[in-house]
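1. Sequence and computational prediction follow.
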Amino acid sequence: MGRKAKVEFDEAAPDIDLSNPYGDPVAMLDYREYLVREKWIKIETAKILRDRLRWCYRVEGVNHYQKCRHLVEQYMDATREVGWGKDARPMELHGPKKEVDSE
């Protein structure tokens, strides 16, 4: 029994009506759990890349600018998508925009 090259999950995003997300509470909770699980996967991926980058900095010494550049780019791409604030939520879950009266 060998090791798999890539881990694959058979779980997809739950079916939910995003125009009325609170219409089906069970589907909404499943969707939130799915989003949290995907967010944790991104966070753990960023942590692994950070550890690899630290190791590369220590090993390469003064040449880390050239030798570790690919890890820096991967780490920066991985950290751009990670965040827990309202701005990190999908746009469909932000709710309707409030109009401001200009008087």
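-> Arrived safely.
2. Please make it C-alpha for all contacts and neighbour counts, starting now.
-> OK.
3. Please enumerate the helices of the protein.
-> Ranges of helices in the chain, per DSSP state H, are 25-60, 64-67, 69-80.
4. Output these in TSV; the columns should cover distance to L93 and mean neighbour count.
-> TSV is the format used below for these (distance: least, C-alpha to C-alpha, whole Å; neighbours: other C-alpha atoms under 10 Å):
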stretch	distance to L93	mean neighbour count
helix 25-60	10	15
helix 64-67	40	12
helix 69-80	20	14
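5. Second structure follows, compare the two:
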Amino acid sequence: MGRKKTVEFDEGPPDDFDPNNPYADPVAMLEYREYLVREKWIQIETAKIIRERLKWCYRIEGVNHLQKCRHLVEQYLEATRGIGWGKDHRPIELHGPKKVVE
């Protein structure tokens, strides 16, 4: 019995999570929530890295930054779309049941 040589991460969402009935298995729901948070942090950190590259490009290129850094601007805008922690950005299966007012 020895140590593992590599670290293995479970990259995907849990297999037993049912989006139609998210509260059926609370453990799977929490694992799915952790998966979503992990993916959201990866998106945020990717956007930060692209932003730092964009700052560097603006400083280096000077007045030509509009032509030379356009690809980084497009990458940054694409990376920041849909990033947010508000309830509207969560998947619909985690919003909870709708309350009907009569």
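-> Here it is on my side, so go on. Worth saying up front: this structure is predicted, and the values here are computed from it rather than measured.
6. circling back: for V100 of the first structure, find the nearest of the helices of the first structure.
-> V100 of the first structure sits nearest to helix 25-60 of all these, at 29.1 Å, using C-alpha to C-alpha.
7. just the angle between the closest one and helix 69-80, please?
-> 150 degrees (axes from the mean of the first three to the mean of the last three C-alpha atoms, to 10 degrees).
8. For helix 25-60 of the first structure, grab the matching residue range in the second structure.
-> Mapped onto the second structure using TM-score structural alignment, helix 25-60 of the first structure spans residues 26-61.
9. Please dump the helices of the first structure into a markdown table; it should also carry distance to A13 of the first structure for every row.
-> Output for the helices of the first structure, formatted as a markdown table (distance: least, C-alpha to C-alpha, whole Å):
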| stretch | distance to A13 of the first structure |
| --- | --- |
| helix 25-60 | 6 |
| helix 64-67 | 38 |
| helix 69-80 | 21 |
